[in-house]
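Peer 1: I'll drop the sequence and a predicted model, then ask my questions.
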Amino acid sequence: MDQVRTVSDTKRKFYAHHTRPINSVYRRVVEELMVEMHLLSVNVNFRYDPIYALGVVTSFDRFMRGYRPEQDLSSIFNALCQAVQGDPQTYRQDAENLKNSVQGLSIEQISSWNSSLVSQGSASNLYERFKEIAFNDSFKYSRLFAIGLYSLLEQIDAEVVNDEKQRNSILQELCESLKLSTDKVQKDLDLYRSNLEKMDQVQAVLEDALQAERKRKQKRALEKQPATPTEEPAPEASGEEDSSSEDTPSS
């Protein structure tokens, strides 16, 4: 029997793939996401799917906005996926394909998927996935799945989703048809939205601090520059010299 991977195993694997230190402000985001992905990956009822992938990608991209150095973001995301034996390109591609599949659909079509998505071309794959969830008594729900579902609704109509009353009504109908706990989904999404707001505030403070530091560096650089010496004005010709030259007799 294979030994179940531990959180420590996953963390070691992550830091083997991403060897650079992580900015302290974002370290907690990365490690919480890593632990959540780990716990799901070792659960016997968990099955990877594009909605979950969209939740992972969206969470990472939104909570890691403003990270410096920016070029480390790909390495961190890749290491996260590889640490739980996943393929980062698959996560990205599945998330993008899922968003593309709902182009042109309405929120109402998604919330009433069991009657409206059967023959909707590329969206028929979403219909099949929803059907698998609804008829799977052992489906492993996760916060990341809820975020993926929420992101899908945002992709279709962000204005409707930002309206609390409409959002809750849509989520209730969708959760009931998928046989998910409406209360659990709404609580997870409320926490997600709240944490995003807090992170946006942190990122704004960091950006202000970065700009202030740039200005201080520019000021110090200017102060270190040697002063440009002032050129002395050329002496004016005296009247005596002019008159003497005029008085010189010609030969």
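Peer 2: Perfect, thanks for sending it.
Peer 1: for the rest of this, base every contact and every neighbour count on C-alpha atoms.
Peer 2: Fine.
Peer 1: any idea how far D188 is from the residue nearest in space to the middle of the chain?
Peer 2: The chain has D61 as the residue nearest its centroid, 1.4 Å off, counting by Cα atoms, centre = their mean. From D61 across to D188, the span is 18 Å (Cα to Cα, to the nearest Å).
Peer 1: same deal with V84?
Peer 2: V84 sits 22 Å away from D188, going by Cα to Cα.
Peer 1: more neighbours: the two, which one.
Peer 2: V84 (23 against 17; other Cα atoms under 10 Å).
Peer 1: give the contact list for the more buried one.
Peer 2: V84 sits next to T10, M37, H38, S41 when contact means Cα atoms under 8 Å, 6 or more residues apart in numbering.
Peer 1: what about G104, which SS state?
Peer 2: coil (DSSP: H, G, I helix; E, B strand; the rest coil).
Peer 1: also the one 5 residues further on?
Peer 2: Secondary structure for Q109, judged by three-state DSSP, is helix.
Peer 1: can you count the residues close to it?
Peer 2: 14.
Peer 1: below is structure B, check it against A:
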Amino acid sequence: MTNLRTVSDTKRAFYNYHSRPINSLYRRVVEELMVEMHLLSVNVDFVYNPLYALGVVTSFDRFMVGYEPAEDKESIFAAICRAVGGDPQQYRQDADALTTDLSNLSLSDLNTQLTNAKATNGDSLQGKLHMVANQASAKYTRLMAVGLYTLFETVDKSALDDKDKREELLKAAADMLALPSDKVDKDLELYRSNLEKMAQAQEVMKDILAAERKKREQRAQAKKEAVSAPDTTSDAAPDTAESES
């Protein structure tokens, strides 16, 4: 009997792949994504597909905006994927291929392909949507909902501005792909809300870092001025013995 990988195993593997500390503002983002992907990877009902890959990549990229040092971001992403037994290159390639399939598509074109998803296979986007629509028994994850949202956002971002229209579009799309529309709606509202909160936290952190940088510069300038100031202690008083003589 094969022992299933535990969350602790996955976290340990992650830090073996990426040994540098995680910026405190982003630590929860990294750990929550990693734990969710771990739980899916050990669930027998979960099936990997391009929509899920797009959701993973989009979630990571959106919530990691502004991460410093920037050069650590890809290392962190790769470590998350490898820690759950995945291939970071496959995630990126599948997500990129899906968004490339959307090039030059209108909102109407996307809706047509979604409508035909269950019945019609095909190349590129149609085939990928067909794959998702025919995995009705597979484990649902909010990352698929994020992937679905990204499809619409890529084709026509303005279509998502109006709440009623957004909910109507996403509910219809979820139904066509055999995804639980009520869960999709709740997950995407939370996703949008968390993105806003993260953006606010990033702005606060920027202000804090800017204030700290200004203080350091002021201290450095004060130290520099103190070093370069003339030494007035050299103007000593006349020698007492000499004056008495």
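Peer 2: That came in fine, so what should we check first? The structure displayed is predicted, hence computed values, not measured ones.
Peer 1: so what number do they get for TM-score?
Peer 2: TM-score for the superposed chains, counting by TM-score structural alignment, normalised by the length of structure 2: 0.86, backed by 226 aligned residues with a Cα RMSD of 2.0 Å.
Peer 1: circling back: checking the contacts of V84 of structure 1 against structure 2: which ones persist?
Peer 2: Among the contacts of V84 of structure 1, the ones whose aligned partners also touch in structure 2 (both residues aligned by TM-score structural alignment, their matches' Cα atoms under 8 Å) are T10, M37, H38, S41.
Peer 1: what about the third one, helix or strand, and which?
Peer 2: Mapping H38 of structure 1 onto the secondary structure by DSSP states H and E places it in helix 24-41.
Peer 1: following that helix, which helix or strand comes up?
Peer 2: helix 50-63.
Peer 1: how big's the offset between that following helix and structure 2?
Peer 2: Averaged over the aligned pairs, helix 50-63 of structure 1 sits 1.0 Å from structure 2 after superposition, using mean Cα distance after the TM-score superposition for structure 1.
Peer 1: show me what counts as buried in that helix.
Peer 2: P50, I51, Y52, A53, L54, G55, V56, V57, T58, S59, F60, F63 (16 or more other Cα atoms under 10 Å).
Peer 1: go on, stretch 74-91 of structure 1?
Peer 2: For stretch 74-91 of structure 1, by 16+ other Cα under 10 Å, it's I76, F77, N78, A79, L80, C81, Q82, A83, V84, G86, P88, Y91.
Peer 1: so the fourth one touches F14, yeah?
Peer 2: Pointing back at A79 of structure 1 there. Yes - using Cα atoms under 8 Å, A79 of structure 1 is in contact with F14, at 5.1 Å.
Peer 1: by contact count, what packs against the longest helix anywhere in structure 2?
Peer 2: Assignment by DSSP state H gives helix 181-228 as the longest helix of structure 2. Counting contacts by 3 or more Cα pairs under 8 Å, 6 or more residues apart in numbering; DSSP states H and E, helix 181-228 of structure 2 packs against helix 50-63, helix 142-156, helix 163-176.
Peer 1: mean shift of the longest one relative to structure 1?
Peer 2: With both structures laid over each other, helix 142-156 of structure 2 and its partner residues in structure 1 are 0.8 Å apart on average (mean Cα distance after the TM-score superposition for structure 1).
Peer 1: same for that helix, what does it pack against?
Peer 2: Using 3+ Cα pairs under 8 Å, 6+ apart: helix 142-156 of structure 2 touches helix 50-63, helix 107-115, helix 163-176, helix 181-228.
Peer 1: residues making contact with it?
Peer 2: 51-56, 58-59, 99, 102-103, 105-107, 110, 159-160, 170, 173-174, 183-184, 187-188, 191.
Peer 1: what residues are up against A133 of structure 2?
Peer 2: Per Cα under 8 Å, 6+ apart, neighbours of A133 of structure 2: A117, K118, M176, L177, A178, L179.
Peer 1: filter these to the buried ones?
Peer 2: Neighbour-count burial (16+ other Cα under 10 Å) applied to these gives A117, K118, M176, L177, A178, L179.
Peer 1: adding distance to S243 of structure 2, write the residues you listed out as CSV.
Peer 2: Putting those into CSV (distance: Cα to Cα, whole Å) gives the following:
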residue, distance to S243 of structure 2
A117, 107
K118, 110
M176, 106
L177, 104
A178, 105
L179, 102
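Peer 1: nearest to D72 of structure 2, of the residues you listed?
Peer 2: Nearest to D72 of structure 2 out of the buried ones among the contacts of A133 of structure 2 is L179 (Cα to Cα; 34.3 Å).
Peer 1: what's near enough to touch that closest one?
Peer 2: Contacts of L179 of structure 2 by Cα under 8 Å, 6+ apart are A133, A136, Y140.
Peer 1: counterpart of A95 of structure 1 in structure 2?
Peer 2: Using TM-score structural alignment as the criterion, A95 of structure 1 maps onto A95 of structure 2.
Peer 1: what is the neighbour count of that match?
Peer 2: Other residues lying near A95 of structure 2 total 22 when counted by other Cα under 10 Å.
Peer 1: returning to that earlier point: could I get the helices and strands packed on helix 142-156 of structure 2 as CSV with distance to R20 of structure 2?
Peer 2: Listed next are these as CSV, based on distance: least, Cα to Cα, whole Å:
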stretch, distance to R20 of structure 2
helix 50-63, 18
helix 107-115, 42
helix 163-176, 39
helix 181-228, 20
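Peer 1: L125 of structure 2 is nearest to which of those?
Peer 2: helix 107-115 (7.9 Å).
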